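Q: Sequence plus predicted model, see below.
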Amino acid sequence: MGTGVVNIENQQFLLGPNQGILFRPRIPHEYHPLDQKNWKTAFLSFDGTLCEELAQYLGLKDFLYIDRISPEIMAFIPEIFHDFISSNTVSLPDQSVEIYKFIMLLHQNNVFKDLHSNATHITLPIVNYISDHYSEKVSNEQLSKITSYSVTYQNRVFKKAFDITPLEYLTNYRMKKAKEFLLTHPEWEINTIGNKVGFHNISHFISQFKKTYHTTPTKFRRFI
């Protein structure tokens, strides 16, 4: 509640309700209430072997100002914040899973915020379709039917907005879901996870995972 001022790297931000800043450790900053009025804040800090990779995933340089958050994040934060500060603190693996979910929500929030308004009618249906059908076979032709534009045009617009093609976005999304499943479902076999993210050839799945993350799914699971 309330509004405050945050100074970071010679920049000043007003931080009001449903806004926030994510920044790396040891980045000098200061903050105070606006006009000395009441300002209630909360913070979450975390570290771990995947932090650098997650920071790159978010496009985080030194800090990331979030001026508007999605309803999903608004619902998620109070729930997980209560769990973290309660006397029944969740286990460290569970905390890692929740933080990973939070990062995924932040990424999705930024993706939708950064879409060019004149391209949303093309990019948004593609993003939504992929998030709902990533486990299935997806082709440019299918996406073209969703957008009602030619494959060439829709791909050009999508790449301008995301710097990758729709099918490259699909592959990246599948890999991120695979990592999520490796974290959240330790009981699932690697083959099961591959199938759930749209790879029905286990060798192809392992090869793509290694190409993306420079390790195999099995080694990634051991690492965490």
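A: Cool, the structure landed.

Q: rest of the way, CA atoms for contacts and neighbours
A: OK.

Q: Going by residue numbers, what spans are strands in the protein?
A: Under the criterion DSSP state E, the chain carries strands at the ranges 4-8, 11-15, 20-23, 29-33, 63-66.

Q: Adding distance to Phe220 and mean neighbour count, write these out as CSV.
A: Conversion of the strands of the chain to CSV gives the following (distance: least, C-alpha to C-alpha, whole Å; neighbours: other C-alpha atoms under 10 Å):
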stretch, distance to Phe220, mean neighbour count
strand 4-8, 35, 17
strand 11-15, 37, 15
strand 20-23, 25, 17
strand 29-33, 34, 14
strand 63-66, 27, 15
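
Q: which one of those strands lies closest to Lys159?
A: Of all those, strand 63-66 sits nearest to Lys159, with 22.7 Å by C-alpha to C-alpha.

Q: The residue nearest to Leu183 when sequence neighbours are not counted: what's it in contact with?
A: Beyond its immediate neighbours in the sequence, the residue positioned closest to Leu183 (C-alpha to C-alpha, 6 or more residues apart in numbering) is Val97, lying 6.3 Å away. With contact set as C-alpha atoms under 8 Å, 6 or more residues apart in numbering, Val97 has these partners: Glu180, Leu183, Thr184.

Q: what about the last one, neighbour count?
A: Think Thr184. 17 (other C-alpha atoms under 10 Å).

Q: Equivalent analysis for Phe205, please.
A: Phe205 is surrounded by 24 other residues when neighbours are defined as other C-alpha under 10 Å.

Q: Now do the contacts for it.
A: Residues near Phe205 by C-alpha under 8 Å, 6+ apart: Gly194, Phe199.

Q: number of nearby residues for Lys219?
A: Each residue near Lys219 was counted by other C-alpha under 10 Å, and the total is 10.

Q: dropping in the other structure now:
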Amino acid sequence: MQAYRRFAIPYGQAGMLPLSVETIGIVREDRRIGRADGYPWYHWLQTVSGEGVFTVGGHSFALPAGTGILVAPEVPHAYEPVSELWETAYLTFGGPAAGAMLLALGLIEPAPIRWTPDSPLEGYLHAMLDRIEADDDLFGLDASADAYRFLLMLKRHGTSGRQDSVDRASAKLKPLIEWMEQRYADPDAGLAEMREVLGMPASSMNELFRRAFGQSPYHYLIDLRMRKAKEMLIGTPQVTVARIAALAGFRDASHFVATFRRKTGMPPDKFRRLYE
């Protein structure tokens, strides 16, 4: 694979925002890329010129120009060129709010999304890459805003042959997402109550969540608690870390600090100082 242009948000900056960009690039694909364990971030791949084929969930999809596909973290997939030249643009992103945003936009199942040549989606990632390379965006704030606008445009200007399936999955998950927003502060909120909210067996609930977000409902809840904790660390500097741990649904401060460090690469007090 010959790289044309690539950019990665520096380590320690990506992941601190509700929606954060990890990498963006324009590349030439000249061989098969197989990821048996998926990719750790949400991965968007679109065709700039030529054509490729993308395989995920036992299905293979053609990706001609003006077509892209979004895959959740840790979902196995592979892609390869079917034309002599296959030029692609890609965006990888994550953050504690990414899953909820994609659910609200109905972008939770891996299926090709198409747009017309006059669509604002055409060339958007090129322009986004230009802005990132030209700007001193220390914390990735501008990149985060650009990524959010890109997802909104996918919803508004993109079309998918599986939109009905996506909408049905979104409708099934929405009551549980709303329940988590209301109950995240309760450390006793667990899988038994989640099953009751959706009215389905644990296996079905887990499968639906993994297909949508690449993680279990429990890990989604942990990420939600982390997002709420970050909001409180920044917005209420007078509140202690221990108190924020309790307000965010963690049973004790030590567990919260360990989880926060694992998720962000730094302890909560250091994260808070970044915004002083």
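A: On my side now, so go ahead. Owing to the predicted nature of the structure, the values given are computational and were not obtained by experimental measurement.

Q: Now compute the TM-score of the two chains, please.
A: These two chains, once laid on top of each other, score a TM-score of 0.56 by TM-score structural alignment, normalised by the length of the first structure; 149 aligned residues with a C-alpha RMSD of 3.7 Å.

Q: follow-up on the earlier one: and the strands of the first structure as JSON lines, adding distance to Val127 of the first structure?
A: Formatted as JSON lines, the entries for the strands of the first structure read as follows, by distance: least, C-alpha to C-alpha, whole Å:
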{"stretch": "strand 4-8", "distance to Val127 of the first structure": "33"}
{"stretch": "strand 11-15", "distance to Val127 of the first structure": "29"}
{"stretch": "strand 20-23", "distance to Val127 of the first structure": "24"}
{"stretch": "strand 29-33", "distance to Val127 of the first structure": "35"}
{"stretch": "strand 63-66", "distance to Val127 of the first structure": "21"}
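
Q: Between the ones you listed, which one is closest to Pro217 of the first structure.
A: Comparing the strands of the first structure against Pro217 of the first structure with C-alpha to C-alpha, the closest turns out to be strand 20-23 (28.3 Å).

Q: Output the contacting helices and strands for that closest one.
A: Counting contacts by 3 or more C-alpha pairs under 8 Å, 6 or more residues apart in numbering; DSSP states H and E, strand 20-23 of the first structure packs against strand 63-66.

Q: rewinding a little: just name the closest of the contacts of Val97 of the first structure to Phe46 of the first structure, please.
A: Proximity to Phe46 of the first structure was ranked across those by C-alpha to C-alpha; first place goes to Leu183, at 16.4 Å.

Q: and the counterpart of the closest one in the second structure, how far is that from Ser49 of the second structure?
A: When the two structures are superposed using TM-score structural alignment, Leu183 of the first structure falls opposite Ile234 in the second structure. Distance of Ile234 of the second structure to Ser49 of the second structure, given as C-alpha to C-alpha, to the nearest Å: 43 Å.

Q: thinking again about what came up before, narrow the contacts of Val97 of the first structure to those in helices?
A: The helices in this structure, assigned by DSSP state H, contain Glu180, Leu183, Thr184 from those.

Q: quick check, nearest of the residues you listed to Ser203 of the first structure?
A: Proximity of these to Ser203 of the first structure, judged by C-alpha to C-alpha, is greatest for Glu180, which lies at 19.4 Å.

Q: Tell me which residues touch the closest one, please.
A: Counting by C-alpha under 8 Å, 6+ apart, Glu180 of the first structure makes contact with Val97, Tyr100, Lys101.

Q: What is the burial count for Ser96 of the first structure?
A: Neighbour count for Ser96 of the first structure, taken as other C-alpha under 10 Å: 18.

Q: Distance check, it against Lys176 of the first structure.
A: Distance from Ser96 of the first structure to Lys176 of the first structure, by C-alpha to C-alpha: 15 Å.

Q: Same check on Thr165 of the first structure?
A: If you measure Thr165 of the first structure against Lys176 of the first structure using C-alpha to C-alpha, the figure is 17 Å.

Q: and what of Asn7 of the first structure?
A: With the distance defined as C-alpha to C-alpha, Asn7 of the first structure ends up 33 Å from Lys176 of the first structure.

Q: What of His133 of the first structure?
A: Spatial separation of His133 of the first structure from Lys176 of the first structure under the definition C-alpha to C-alpha is 14 Å.

Q: Give the residue from these two that has the larger number of neighbours.
A: Relative neighbour count places Lys176 above the other of His133 of the first structure and Lys176, with 18 against 14, counting by other C-alpha under 10 Å.
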